[in-house]
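Enquirer: sequence below, structure please.
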Amino acid sequence: MTEPHVYEVFAIKYAAMPDRQPWMNFIGVDAHDGPLGLDFYIWLIQGGGRTWVIDIGYDREVAEKRGRTIIRNPVEGLELMGVDAAAVEDVVITHMHWDHVGNVGLFPRARIHVQDREMQYVTSRYMQYPAFRHAYELDHVLEMVKALYGERLVFHDGDQELAPGLSVHHVGGHTMGLQAVRVWTRRGWVVLASDASHLYPNMELSRPFPIVFHVGEMLEGHKKLRRLASSGDHLIPGHDPDVMRRYPAPRPELEGIVVRLDVEPVA
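Expert: Got it, this is the predicted structure:
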């Protein structure tokens, strides 16, 4: 067995949605629940002589179209970490919702890793229904089709190692083809859950997020994530503002923008 590389892992915040009511975040609202916002991240993994970008966020045009805010384009966050999007060679798309795949054109050299089932899903009969379709942007789907015809897509069917100590794992639930990323770090196996669990309470309390393709798969996916991670502290949800409080910035000037996930939490 190949010895895994030891990776550094960063969450880069690019947008926020501070005011969300409980029904927007959980199936089965508790009377004691209060408002809980979302942060929007991409993730950067570096090690073994390679750079991996996990998800690529959305841009200002889509933010305006959907009435969302954006702090900075995700590629600007990468620049703060010394990474030029135009030079990135590997991008992992956890799923193709509008806030995860909106900047394909800014990564012209990248191989784009996606699950078979996600590309199947976005062109399937389910897209007849607004309940499923509203979380996708047609232009983003077409960009991925262009990338396919340009021989830039790398398809994965389930769980697969991308490099020693770095792998993708099909979870489903939130979308048909959602995948999480498992990465070996100095503190053990960290799992980037992405939207398999938007918030810590989604998986800690088994209370699914309401934008969902298959509730049963989502709940089973939480169990899978726990098996993959070294501990609960090694599971990183996709949109929880608490991630920015639990983990330290890599440099003081990046406080509130980037946190490092390959070190122990500070809170």
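Enquirer: for the rest of this, base every contact and every neighbour count on C-alpha atoms.
Expert: Fine.
Enquirer: how about the helices in the chain?
Expert: Assigned helices in the chain, in chain order: 60-66, 74-80, 116-122, 130-133, 138-149, 200-204, 215-228, 242-246 (criterion: DSSP state H).
Enquirer: flag every buried residue along the longest one.
Expert: Of all the residues in helix 215-228, those buried under the rule 16 or more other Cα atoms under 10 Å are V215, E217, M218, L219, G221, H222, L225, R226, L228.
Enquirer: okay, now the closest residue to the fifth one other than its chain neighbours: neighbour count?
Expert: Excluding its sequence neighbours, the residue lying closest to G221 (Cα to Cα, 6 or more residues apart in numbering) is V171, at 5.1 Å. Using other Cα atoms under 10 Å, the number of residues around V171 comes to 27.
Enquirer: tell me the contacts of V171?
Expert: G177, L178, Q179, A180, A196, E217, M218, G221, K224 (Cα atoms under 8 Å, 6 or more residues apart in numbering).
Enquirer: quick one more, to check against the first:
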Amino acid sequence: MTAIEPFELFAIRYARHSGRRGADNFIDGTDLHDQGSDLFYYVWVARRSDRCFVIDTGFGPEAAAARGRSLEIRPAEGIALLGIDAARVDEVILTHLHYDHAGTLGDFGSARFHLQADEARYATGPCMCHASLRHPFDVEDVVGFVRLNYAGRICFHDHVSQLADGLTLHRTGGHSDGLQVARVWTRRGWVVIASDATHLYANYRNNRPFPAVYHVGDLLDGYATLRRLADSDDHIIPGHDPLVMDLYPPPAAHLAGRVVRLDVAPREL
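Expert: Below you'll find the model as predicted:
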């Protein structure tokens, strides 16, 4: 049997949100001893000799201003630090359609986009009549997605799909109804880009859901799915935890604080 070529795997930090309390990060976060963690915002890249996948497209300056987030670098500029031209990227995985994961779609003018069909139904269906459920979406991003669908550039998936030898998509739901995670084969084994299946390490490790949630039961069940898919807890990459930047090394010294490699073992803190 031919060995699977491992992917290089990177996280690129493009924005942050500071001043958060415990109640902002945990559904039961009313304990005064809970310390709120900042959120870092990431896009990810899985790359090898034959394929390159960008995972999520982040948000731009308009969303940052509207939602009080600090945009540090446009996501397309972030992946350019790895020598990747967003306009020429062929494949983009959208973990879900929330504003911070599916903005700036226009920067990826050659890509086809991979999304769970359940997420498209959710983001354009009756649940969007509820202000609390539509709040994490940006209507212009969703309209942009619909236009891409009419242009034939959306590839829909149903629960589990293989995009390449060594890269599969898995629907977990919970945070958003069609949330999906990416399982990626790397030189250190199977790593799972969890995205918002767990915002922080503390969410899944302590079984404490993040407050922005569509279905709490599915979110909790998703923690077990992450563990089943990953080689260990150290192979699960949360969607917004600042610790990711401390645990993993940059691919080059000049990228420290902006890009880290996830295909190597994390250091101990």
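Enquirer: for F40 of the first structure, find the nearest of the helices of the first structure.
Expert: Distance to F40 of the first structure, taken as Cα to Cα, is lowest for helix 74-80 among the helices of the first structure, at 9.6 Å.
Enquirer: just the buried positions in that closest one, please.
Expert: P74, V75, E76, G77, L78.
Enquirer: which residues does the nearest residue to the first one once chain neighbours are set aside contact?
Expert: In this case it means P74 of the first structure. Leaving out its chain neighbours, the residue that sits closest to P74 of the first structure by Cα to Cα, 6+ apart is Y14, at 5.6 Å. Counting by Cα under 8 Å, 6+ apart, Y14 of the first structure touches D39, F40, Y41, I42, G57, I70, I71, R72, N73, P74, G77, I257.
Enquirer: likewise for D196 of the second structure?
Expert: Contacts of D196 of the second structure (Cα under 8 Å, 6+ apart): H175, L179, P238, G239, H240.
Enquirer: those residues: which two are farthest apart?
Expert: Checking the contacts of D196 of the second structure with Cα to Cα, the most distant pair is L179 and H240, at 14.9 Å.
Enquirer: these two - which one has more neighbours?
Expert: Comparing L179 of the second structure with H240 by other Cα under 10 Å, the one with more neighbours is L179, at 28 against 25.
Enquirer: so the more buried one sits against A197, correct?
Expert: Yes - assessed by Cα atoms under 8 Å, L179 of the second structure is found in contact with A197 at 7.3 Å.
Enquirer: redo the helices of the first structure as TSV? Include distance to D99 of the first structure.
Expert: As requested, the helices of the first structure are arranged in TSV below (distance: least, Cα to Cα, whole Å):
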stretch	distance to D99 of the first structure
helix 60-66	9
helix 74-80	11
helix 116-122	15
helix 130-133	14
helix 138-149	10
helix 200-204	19
helix 215-228	19
helix 242-246	18
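Enquirer: and those helices: which comes nearest L261 of the first structure?
Expert: Taking the helices of the first structure one by one with Cα to Cα, helix 242-246 is closest: 8.8 Å.
Enquirer: quick one: stretch 204-221 of the second structure aligns where in the first structure?
Expert: Using TM-score structural alignment, the residues of the first structure aligned to stretch 204-221 of the second structure are 203-220.
Enquirer: start to end distance for that stretch?
Expert: Terminal residues of stretch 203-220 of the first structure lie 10 Å apart, using Cα to Cα, to the nearest Å.
Enquirer: and it, how far out from the chain's middle?
Expert: 16 Å (Cα atoms, centre = their mean, to the nearest Å).
Enquirer: so what's the aligned partner of L247 of the second structure in the first structure up against?
Expert: In the first structure, the residue paired with L247 of the second structure is R246, using TM-score structural alignment. Listed by Cα under 8 Å, 6+ apart, the contact partners of R246 of the first structure are P265, V266, A267.
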